[in-house]
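Q: Structure here, sequence nowhere to be found:
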């Protein structure tokens, strides 16, 4: 039995389980356990690859979006699409993001998950993400999340903070 701390996490767990049973994902990854939590999903690179290739459905994106400290404008910037496109996708009954967008959605979800592990709550994480950081070239961590290399720098800095290594 998978337990969730909040109602949003419970909905994320349910949506992930449903998504992973989707034939789009099943044809790309064999042996998916019946119940995979959101946390389990974000730590299983093979599941992530299958999800990226299948495309993240808008319904899952909405839950992930609500589980992060980022605005709709931030998401549009990360995905390099307009907010108008995001609204159009929302009205579609069965929109699946392209692989390039799906990968970015998961990357931002990973940063959020690591950040929550480090700071313990969304407000502290949001403050850290929007504060210039000396170790990151005096840039705000949020400014680095548009690129995969920037995302890695942010995750590495969060890991150092978690281990008490302050630069």
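A: Cool, got the structure. This is a predicted model, so every value here is computed, not measured.

Q: For the rest of this, base every contact and every neighbour count on C-alpha atoms.
A: Noted.

Q: what number of residues lie near residue 88?
A: Look at residue 88: counted by other C-alpha atoms under 10 Å, it has 11 neighbours.

Q: That one belongs to a helix?
A: Yes - assessed by DSSP: H, G, I helix; E, B strand; the rest coil, residue 88 belongs to a helix.

Q: That one and residue 13: what is the separation?
A: Between residue 88 and residue 13 the distance is 26 Å, computed by C-alpha to C-alpha, to the nearest Å.

Q: Assess the claim that residue 51 and residue 23 are in contact.
A: No - using C-alpha atoms under 8 Å, residue 51 is not in contact with residue 23, being 11.2 Å away.

Q: When the two are compared, which one has more neighbours?
A: Shown here are residue 51 and residue 23; by other C-alpha under 10 Å, residue 51 has more neighbours (25 against 11).

Q: OK, contacts around the more buried one?
A: 20, 25, 102 (C-alpha atoms under 8 Å, 6 or more residues apart in numbering).

Q: hmm, try it at 7 Å
A: residue 25 (C-alpha atoms under 7 Å, 6 or more residues apart in numbering).

Q: Output the longest helix belonging to the protein.
A: Longest helix in the chain, counting residues (DSSP state H): helix 99-119.

Q: next, the one to line up against it:
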């Protein structure tokens, strides 16, 4: 199998609008700078709303304890590692949204359901590490190209 079939490639047409709505650049130097500086807290509720996942649940999925989340709400900014996990979750949601052709309910349902291609794990639980995140993106890439999961 060619490796290009296993890689997720974001849809360019809808990418900009998604990232604008949550308040992050999609790619490039400014994104890298923001991740190092720490993503502003205001991105978090927008991401939760857009994904349709309750804020407390989202915090669990991205491995941010509730006490830490409260501190970040007060300080107004996440730490670099937390920002990276939030970005990975946003990427996963965006990829699922592309897979379901913009259907947020379908994307959310897919992310929340156990998946045989992930050994029975739920995709939403796999944004805490880069290896897990890449596994989900690869699965989405295979699904988009009709390769069995």
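A: Now that the structure is in, tell me what you want to look at. Keep in mind that this is a model prediction, so the values were computed, not measured.

Q: circling back to that earlier point, counterpart of the longest helix of structure 1 in structure 2, which residues?
A: The aligned range for helix 99-119 of structure 1 in structure 2 is 80-100, by TM-score structural alignment.

Q: swap in stretch 142-162 of structure 1?
A: Aligned using TM-score structural alignment, stretch 142-162 of structure 1 spans residues 124-144 in structure 2.

Q: Just give me the neighbour total for the nearest residue to residue 110 of structure 1 once chain neighbours are set aside.
A: The shortest distance from residue 110 of structure 1 to any non-neighbouring residue, by C-alpha to C-alpha, 6 or more residues apart in numbering, is to residue 42 (6.4 Å). Other residues within reach of residue 42 of structure 1, judged by other C-alpha under 10 Å, total 17.

Q: What of residue 27 of structure 2?
A: 11.

Q: Then residue 112 of structure 1?
A: Residue 112 of structure 1: 22 neighbours (other C-alpha under 10 Å).

Q: Next up, the contacts around it.
A: Contacts of residue 112 of structure 1 by C-alpha under 7 Å, 6+ apart are residue 68.

Q: Please report the distance of it from residue 120 of structure 1.
A: Counting by C-alpha to C-alpha - residue 112 of structure 1 and residue 120 of structure 1 are separated by 11 Å.

Q: Residue 12 of structure 1 now?
A: From residue 12 of structure 1 across to residue 120 of structure 1, the span is 19 Å (C-alpha to C-alpha).

Q: Compare these two (neighbour count), which wins?
A: Taking other C-alpha under 10 Å, residue 12 of structure 1 and residue 120 do not tie; residue 12 has more neighbours (24 against 12).

Q: In what element of secondary structure is the more buried one found?
A: helix 7-20 (DSSP states H and E).

Q: nearest spatial neighbour of the residue nearest the centre of structure 1, skipping sequence neighbours?
A: Nearest residue to the geometric centre of structure 1 (C-alpha atoms, centre = their mean): residue 109, 1.5 Å. The shortest distance from residue 109 of structure 1 to any non-neighbouring residue, by C-alpha to C-alpha, 6+ apart, is to residue 64 (6.6 Å).
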